[in-house]
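1. Compute the structure for the input listed below.
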Amino acid sequence: MNTTRSGRPALTRPDGTPLRVLVVDDDPDLAEVLSGALRYEGWQVRTAGDGASALAEARELMPDAVVLDVMLPDSDGFAVLRSLHTVQPDVCVLFLTARDAVEDRIAGITAGGDDYVTKPFSLEEVVARLRGLLRRAGMARQLDEGPRLTVGDLVMVEEAREVTRAGELIELSPTE
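-> Next up is the predicted model:
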């Protein structure tokens, strides 16, 4: 079984490459701590401290998930999310913010966020929520299926009875 350094089953993109996460927060210390926890999961992580930088990073990285603060120096996270969804409509977004009013949480989910966590927060909970979001969205798969055979862009995982080509799952009959 493939596990992270934390002992949890490893998650990757369907093509086996590391998940890509963008952390957007104007507090560099918080962004670094959260990024470190996500890198510990084996994920590729970038950070941005404001909305404009977040959108530029997102265009380059094309993240699978974004951890997004609502209160940014140049815009609010809801506006960033709207702009982000024009470029990447299926990206998973977890709001991580000090704005804890029920109205704010509803606004975040209504705006297209997938989850909303308030500060102060548990680092382990944020990682667990991201793992769940990515699994449910089909952006990630758990690497607990054993050895893989790879030829070019064709990947076969015998124990999981799964074959992908260029990251796309190929349906197999029971005989195959």
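2. CA only for contacts and neighbour counts going forward, please
-> Will do.
3. ok, residues contacting stretch 76-95?
-> Applying Cα atoms under 8 Å, 6 or more residues apart in numbering, the contact partners of stretch 76-95 are 51, 54-55, 58-59, 62-71, 108, 111-118, 130, 133-134, 137.
4. distance between that stretch and the chain's centre?
-> Offset of stretch 76-95 from its chain centre (Cα atoms, centre = their mean, to the nearest Å): 12 Å.
5. Excluding chain neighbours, give the residue nearest to the one residue sitting closest to the centre of the chain in space.
-> Nearest to the mean C-alpha position of the chain, by Cα atoms, centre = their mean, lies A65 at 2.9 Å. Spatial nearest neighbour of A65, chain neighbours left out: C92 (4.5 Å); criterion: Cα to Cα, 6 or more residues apart in numbering.
6. compare with the first, here's sequence two:
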Amino acid sequence: MTKICLVEDDPDLRENLAVVLGRADYDVRTASNGVHAIPMLLDWRPDMVVCDMLMPDGEGFEVLRSVQSTLPDTSFVMMSGAIGEVADVLEAARLLGADAILRKPFTPDELLETLARLRNQARTAVNVSAT
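-> As a prediction, this is how the structure comes out:
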């Protein structure tokens, strides 16, 4: 079962996304911010991280840097509902190494399709390196 760490400061959205992911047979653990997420990442070692970009107490970029330095094989999805000039920062997440970005609001299907694509890419990479 694919393990996903979901990092989102909005409690309602965090719970709703966790339900969607759980129903899709993902093993999900949640954190309300980067400060809580980083120790969990190091201990639990998820396959994927879905992380909000702008949060009090540990922004998404801090989580991304931690994942890149300690869990380089973990896929990373950055999400944000930022608008205006701040929204351009979401594209910077991709340039800094996020495997995918999601602009809020997104549908459950968009989230699941993104994760399935990343999971398939990871499987392909493992199969290629095993040959």
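7. Could you tell me the TM-score of the two chains?
-> Remark: TM-score between the superposed chains equals 0.87 [TM-score structural alignment, normalised by the length of structure 2]; 127 aligned residues with a Cα RMSD of 2.1 Å.
8. ok, back up a step: show me the contacts for the equivalent of the residue nearest to the centre of structure 1 over in structure 2.
-> Structural alignment (TM-score structural alignment) places A65 of structure 1 against M48 in structure 2. Going by Cα under 8 Å, 6+ apart, M48 of structure 2 touches T2, K3, I4, C5, T74, S75, F76, V77.
9. Alignment lookup: the residue nearest to A65 of structure 1 to structure 2.
-> By TM-score structural alignment, C92 of structure 1 lines up with S75 in structure 2.
10. In which helix or strand does V126 of structure 1 reside?
-> Under the criterion of DSSP states H and E, V126 of structure 1 resides in helix 123-136.
11. What is the corresponding segment of structure 2 for that helix?
-> Using TM-score structural alignment, helix 123-136 of structure 1 pairs with 108-121 in structure 2.
12. So for L61 of structure 1, what's the nearest residue that isn't a sequence neighbour?
-> L61 of structure 1's closest residue in space is R20 (Cα to Cα, 6+ apart), at 7.3 Å.
13. Tell me if L94 of structure 1 really is in a strand.
-> Yes: looking at L94 of structure 1 with DSSP: H, G, I helix; E, B strand; the rest coil, it is inside a strand.
14. Now do it: how many residues are near it, please.
-> Using other Cα atoms under 10 Å, the number of residues around L94 of structure 1 comes to 24.
15. Map the residue nearest to L61 of structure 1 across to structure 2 for me.
-> Aligned partner of R20 of structure 1 by TM-score structural alignment: K3.
16. And for that match, the neighbour number?
-> 17.
17. now swap in the one 10 residues further on and tell me
-> Under the neighbour criterion other Cα under 10 Å, L13 of structure 2 is assigned a count of 11.
18. and if you look at G97 of structure 2?
-> G97 of structure 2 has 16 neighbouring residues, counting by other Cα under 10 Å.
19. Residue in structure 1 paired with it?
-> So, by TM-score structural alignment, G97 of structure 2 is matched to G112.
20. Can you verify that match is assigned to a helix?
-> No: the assignment for G112 of structure 1 (three-state DSSP) gives coil, which keeps it out of a helix.
21. what's it in contact with, if anything?
-> Per Cα under 8 Å, 6+ apart, neighbours of G112 of structure 1: L81, R82, V93.
22. could I get those residues as CSV with neighbour count and distance to R39 of structure 1?
-> Converted to CSV, these look like this (neighbours: other Cα atoms under 10 Å; distance: Cα to Cα, whole Å):
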residue, neighbour count, distance to R39 of structure 1
L81, 25, 23
R82, 15, 27
V93, 27, 18
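23. Which one of these is nearest to L30 of structure 1?
-> Nearest to L30 of structure 1 among the contacts of G112 of structure 1: V93, at 17.4 Å, using Cα to Cα.
24. Can you tell me how far that closest one is from M139 of structure 1?
-> 12 Å (Cα to Cα, to the nearest Å).
25. A37 of structure 1 now?
-> Using Cα to Cα, one gets 19 Å for the distance from A37 of structure 1 to M139 of structure 1.
26. Please say which of these two ends up with more neighbours.
-> Comparing A37 of structure 1 with M139 by other Cα under 10 Å, the one with more neighbours is M139, at 21 against 17.
27. So that one: helix, strand or coil?
-> Classification of M139 of structure 1 using three-state DSSP returns coil.
28. Might one say that it is in contact with P63?
-> No: assessed by Cα atoms under 8 Å, M139 of structure 1 is found out of contact with P63, at 10.1 Å.
29. That concludes my questions; thank you for your assistance.
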